Every structure is written in C-alpha cells, then in structure tokens.
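Asks: 3D model of this:
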Amino acid sequence: MTAPSSADAPHTAEVGVRIGLSAVVIALHNRQAVVLTTRAPDGTPALPFGPFDPVKDRTFELALRQFVTEQTGFPLGFVEQLYTFGDIGRASPRATPGPQAAREVSVGYLALTTNSANAADFATEGRAAAWTPLFDIFPWEDWRCGPPASLPNLIDGLKRWAGSDARRLTRIDGLFPLSPDTRWNEERVLERYELLYEAGLVNEASRDHDRPAPPSLGDLSMASDHRRIVATGLGRLRAKLKYRPVLFDLMPDRFTLSNLQTAAEAVSGLALHKQNFRRGVERTGLVSATGQLATDTGGRPAELFRYIGPDVATGSAPGLALPGQR
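Replies: Presented below is the predicted three-dimensional model:
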C-alpha cells in the first residue's frame, strides 16, 4: 500500500499561542478589601494585564512586576502564581499583534500588599489605576452585616433559570444557603460566579453571547474574563487564611487585634466572633504585644501587636481560625 502523500493528508490550520499575564493585587483600604484595577479601551474596569515576551522576558514574574508598575505606578510585593486561563473564546486583551486565530492564554497571579495608598497617587503619566472594592464586584459575597441586599433578586433569578431541573436546584442550594441545612462556604467564590454566568445573571454572559443585559444585582462587571480571574484570586485567598498567615501580608507593621479582625472580615466577608477570634490569634503564637498603644481608635487606647513569623523550631506558621459569626 502506498503511503498517502502530504497533499492527501487532512489540512489542519496552524494556530499560534499568545501568553499574557494578569495580576490580582489585593489590599485593605477604609475597612474594605480592594483590588487594583485599570481601564480597558471601552472604559470597563480591568486587571493589570500585559504580554509575556519569550525573547525579552527572563521569567513570567519579572515581566508581571514590570508591566504592573508601568501601567499603574504600583510596585508589587508578595506574588504567587494563581492559575492559567486558556479557554477557547477568551475575549482577553491581545498579548501580541497577530492573526485572530491565535489562542490567548493568560497566567494569573495573586499579589498582596500593605500599601493601599490612594489610587490618585498612581494617576500620573496617563495611568488610570484605582482601588476597587471587591464587594462592588461580588456584592453577594459580603455577609458581614447579614444576607446581602441583592440576595433575594439573585435567588429569584437562579430559580427561574433552574425551573424544575433537580440538578440545577441542587447546585444552587449547594452554593447559596437556601435551606437551614446549607452552610455558606465563603471559599466557593468562583463556583458562585460561574453559576451566575451560566444562568445569564451577570453582564459578561450577555456580552459574550449577545443577549440582553440582565437586571442589575448591584455588581460591577469587568473586561474580558477578568472577573472570573478575580473570583479565583479571592477564593484562593479565603482558603489560605485558614492554613497560612497570609492575612499579615495585608497588615501594617503595627496593628491592634481589632484591626486584624476587621481585615479578616473584609477578606472573608463574614462577621466574626470577637472573643473567639482573639483567642484563636493568641493560640497561633503569630503575634506579639509591642507594649505600645494605639490612640486613634475613637475610644479607649488599644494595645498594638506585631507579626513575629513562623515558629523558629519547626518553621511552621498556621493560618487564622474564622470562628462562628457574631
């Protein structure tokens, strides 16, 4: 049998790959968890995003640090790789010029900082950086004062989408506390956003599928799939609170235990039991009293503490417990 010639072989179009880097930079500002955003060409909030040049850039992280500073004026501190986003049809900014057939892949990074300086400080040389509250992007994730105001409309929309489909109703009940037996799991940020996207209840879904915009849930949409990337970052951070001392990467050198609890609540979206939280912090051995007092508390001066790092003998550093809501 004669082997088929190359002319007889099925034709497969060559598809290139472009690699971009996205940064989810989280800080605390005015008792809120905030994320650093820029502006897409149409004015929509976006994450700092830039190309990876395999010829010029030595590593992903160095490239990320450089373009984030160039776009926002903001120098990054702690950084860790988050996830690689490469779904077909991503409407993300193009990493490099090229044909539309190129596959767009974005490597997301999570960065934490104690520097929540006013974004106006970065608005130089044409930059458009801002600190955007995370709960403006995901208002249904904020349970610090009880169920979010938008929750009834959100649940109604999900129920209309689910109809009598038992599988969909089970998913909804697993992600939102519809029954007394369902516990709110603050870590499942991405799953909740993806459920709302699938149900067509967020603007990105109508944009991507050319459908009418849904009724507002009081949420802020973002360019491309950047809200999905932020959801991944917030879910990762909430999970890490419990097994790594990452909260201290958001804290100044000196802080009160009330400051620390406010930070934990701002990230987790939960209202925590004050005494149980403080006992949990003391058990970790991660903080030490400084002997100084904070006088700007608006009441009785409070003792200032500092983070002392992992146990010297074991090198281990636990996270912080998130005790039952107050």
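
Asks: only C-alpha atoms for contact and neighbour calcs from this point on.
Replies: Noted.

Asks: Can you tell me, leaving aside adjacent residues, what's nearest to residue 39?
Replies: residue 45 (4.8 Å; CA to CA, 6 or more residues apart in numbering).

Asks: Pretty sure the one you found sits against residue 129.
Replies: No: applying CA atoms under 8 Å as the test, residue 45 and residue 129 come out as separate, 9.4 Å apart.

Asks: next up, for comparison:
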Amino acid sequence: MTDDIAHTELIAVLAAVTREQPRVMTVRQGQEQALPSGPFATEHRSLQSGLRAWVQAETAHPLGYLEQLYTFADRDRHPEGERIISISYLGLVREDETATDQASWRSWYDYLPWEDHRQGEPAIMEHLNIALLVWAHQAGTVDLTAQRMRRIAFAFGFDGERWNEDLALQRYELLYEAGLVAEAGMKEDENGRHMFADHRRILATAIARLRAKIKYRPVVFELMPESFTLLQLQRTVEALAGLRLHKQNFRRLIEQQDLVEETGESDSETGGRPAKLFRFRYSIVEERALSERHLAGAKLPISRD
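Replies: Alright, predicted model coming up:
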C-alpha cells in the first residue's frame, strides 16, 4: 500500500559557539523554524557526502566535522501525517564563515532553556519542577507515582540528586511524556521556542552527544578560531556544557593533556593584562586525521566549581 511507503531525509544539526553562546543553524519550514534537512539523493556515494552537498547548496555553508547521530523513524513524527525516516547528523562549524538569507542562527538554549546552568539554576526550573510533580501524581497508583518521582529527580537533579549535563535527551523526553513540550503540530508550549515536527528532540539528541563527546575527544577545537586565549577556550566548553568550570582545574588539565601550544602572541583586548594566545597542537590534528583511536585519551575537562 502506498500509505506504508516511508520517505528518507537527512537532517543536520549545525552547531557553533559565538560570543559565548552555543548556536544552532535553522531554516524556515512554513511558519516554523526547522533544522536544515533534505532528501537523500542516490547519486551520492554515501549519506555523509549527500548531506554535505545538500547543506552547502541550501545554506551556502561548507561542512567540516560531521558525525551521524541517530535515525528517527517513529510514526506520527510529521505534522502532515507522512511517514518519514530521518537520519540525523551533528556538524561543528564557525558561524562567522557564512551569511545567507536561507539560514539563521539562534542560541540552542532558546529551544531548551532548562539546559543552561552557567548562571546557576535557570528560573524555568521552578516551573518545571511543579509541573512535573503534578504529572507524577496523576500516574494513578502509588508505585507509578514513585517511579515518576525517581525519574524526575534523576533527570533534573531534584531532591538532592546531582545535575548531569549529559542527560539532555532524557530530560526532553520526560518533558514530552509529561506533555510539557510540543511536537508535530501539537499545541504550542511555553517551555522554550517551538521547532518544526520533532526537530527540538533531534537538537536535544545532538546536545547530549556533544556534551559527552567533549569529555573524551577534543572536538571543541572545530569551533575555535585558529588562535585563542585559554579563557576563550574555557568559555566555549562552558557554553556547550551549560556549566561554569573551575578556572585553575581547567587550565591544569588542559596543560596535562598537551592539546595546545603558545603562538608567541598575545591578545590585548581582554580588558587587563594581555593574555597569551594558544593554538591547537598540529600533531593532534595529524593524529586525528589518521585515526580516532589516537585521541582516546585526549579530552577537555568538565570540572565544576
């Protein structure tokens, strides 16, 4: 039956960090913001090459680092009811490399405001805590209520549990289950900006992947200019993690990892004493090109204050 035919599309979560804000590229999909997406063209030798070609054609933005995220194939994902299989990718870019009418950039915390804890617990957390507790007590039985309460505490760091930045997707899925975020033509919610279909879920998947990834691979350098101060590097990691990091611990661990080297120049625009400029060590770049396994121990520290 033709109704059972599923179409395949490629979706790109293109992330950048600009002025200490993690940003995601979006395009217009009707009246809503969406992640860049397009059909898979069979003339390309691989999914990645097809996505690279499509994104560059549609957004005038060449892709650098790219990795596959997840395949989304659930029914009822699309507001028009069409069955679509979406193969999602995460790409790391620099926002200032492009200026186009087709695409725009927004902070990803506009869509998932509860994920930004750099200035402490965001105000929306109190509202979500109350709403989630109401949902938990609507479970119908004491056991189910207790189960929901445990899930809420674990995902959101309530009731003495520690906030875990890596659980971005679990938090989003819990909010969706509780009816607190909308997808696929559902009624607009008040908990962050809406996105087309389930693209906000795909964004949450990318955030969770990247937050975990920067702990064991130095992919953050894909987002950095050729030279940078250590504070700029720290602020970029903080923007992605949604947390403030301990300055001295961060610098000590960066030095231990031997990931950067001094350029011999300094930045006089820091507002105080000129700060030394660093660059990513070229040997690391070469090793990365040879094999991911060479970087198994090269990571950026996520060490809280």
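
Asks: what's the TM-score here?
Replies: Overall, the chain-to-chain superposition scores 0.90 on the TM-score scale (TM-score structural alignment, normalised by the length of structure 2); 292 aligned residues with a CA RMSD of 2.1 Å.

Asks: so the strand or helix carrying residue 259 of structure 1 corresponds to what in structure 2?
Replies: Secondary structure assignment for residue 259 of structure 1, by DSSP states H and E: helix 257-268. Aligning helix 257-268 of structure 1 against structure 2 (TM-score structural alignment) gives residues 230-241.

Asks: quick revisit: list the superposition-based mean deviation of the next helix or strand after the helix holding residue 259 of structure 1 with respect to structure 2.
Replies: Downstream of helix 257-268 of structure 1, the first helix or strand assigned by DSSP H and E is helix 274-284. On superposition with structure 2, the mean distance recorded for helix 274-284 of structure 1 (mean CA distance after the TM-score superposition for structure 1) is 0.5 Å.

Asks: Which residue, other than its chain neighbours, is closest to residue 37 of structure 2?
Replies: Counting by CA to CA, 6+ apart, residue 37 of structure 2 lies nearest to residue 11, which is 4.3 Å off, once chain neighbours are set aside.

Asks: Let me know whether residue 29 of structure 2 touches residue 195 as I believe.
Replies: No: between residue 29 of structure 2 and residue 195 there is no contact under CA under 8 Å: 9.1 Å.

Asks: quick one, which of the two is more surrounded?
Replies: Shown here are residue 29 of structure 2 and residue 195; by other CA atoms under 10 Å, residue 195 has more neighbours (24 against 14).

Asks: gap between that one and residue 186 of structure 2?
Replies: In this structure, residue 195 of structure 2 and residue 186 of structure 2 are 11 Å apart, going by CA to CA, to the nearest Å.

Asks: Report how many residues lie close to the residue nearest to residue 192 of structure 2 when sequence neighbours are not counted.
Replies: Of all residues not flanking residue 192 of structure 2 in the chain, residue 111 sits nearest, at 4.6 Å (CA to CA, 6+ apart). Per other CA under 10 Å, the neighbour tally for residue 111 of structure 2 reads 19.

Asks: Can you tell me what residue 111 of structure 2 aligns to in structure 1?
Replies: That one, residue 111 of structure 2, aligns with residue 137 by TM-score structural alignment.

Asks: again with residue 12 of structure 2
Replies: In structure 1, residue 12 of structure 2 lands on residue 23 (TM-score structural alignment).

Asks: Give me the mean distance between the one helix or strand that match maps to and structure 2.
Replies: Residue 23 of structure 1 belongs to strand 17-29 when elements are defined using DSSP H and E. Strand 17-29 of structure 1 differs from its equivalent in structure 2 by a mean of 0.7 Å after superposition (mean CA distance after the TM-score superposition for structure 1).

Asks: after that strand comes which helix or strand?
Replies: Defined by DSSP H and E, the subsequent element after strand 17-29 of structure 1 is strand 32-39.

Asks: what's the average distance of that following strand to structure 2?
Replies: Using mean CA distance after the TM-score superposition for structure 1, the mean distance for strand 32-39 of structure 1 is 0.5 Å.

Asks: what sits up against that strand?
Replies: Residues external to strand 32-39 of structure 1 that are found in contact with it (CA atoms under 8 Å, 6 or more residues apart in numbering): 24-28, 45-48, 71-72, 127-135, 263, 266-267.

Asks: okay, that strand sits on what stretch of structure 2?
Replies: The aligned range for strand 32-39 of structure 1 is 21-28, by TM-score structural alignment.

Asks: Any idea how far the matching stretch is from the middle of the chain?
Replies: Its chain's C-alpha centre and that of stretch 21-28 of structure 2 lie 10 Å apart, by CA atoms, centre = their mean, to the nearest Å.

Asks: before we move on, which element is the residue nearest the centre of structure 2 in?
Replies: Closest residue to the average C-alpha location of structure 2: residue 207 at 2.5 Å, with CA atoms, centre = their mean. Assigned by DSSP H and E, residue 207 of structure 2 belongs to helix 199-213.

Asks: so that helix matches what in structure 1?
Replies: Counting by TM-score structural alignment, helix 199-213 of structure 2 corresponds to residues 226-240.
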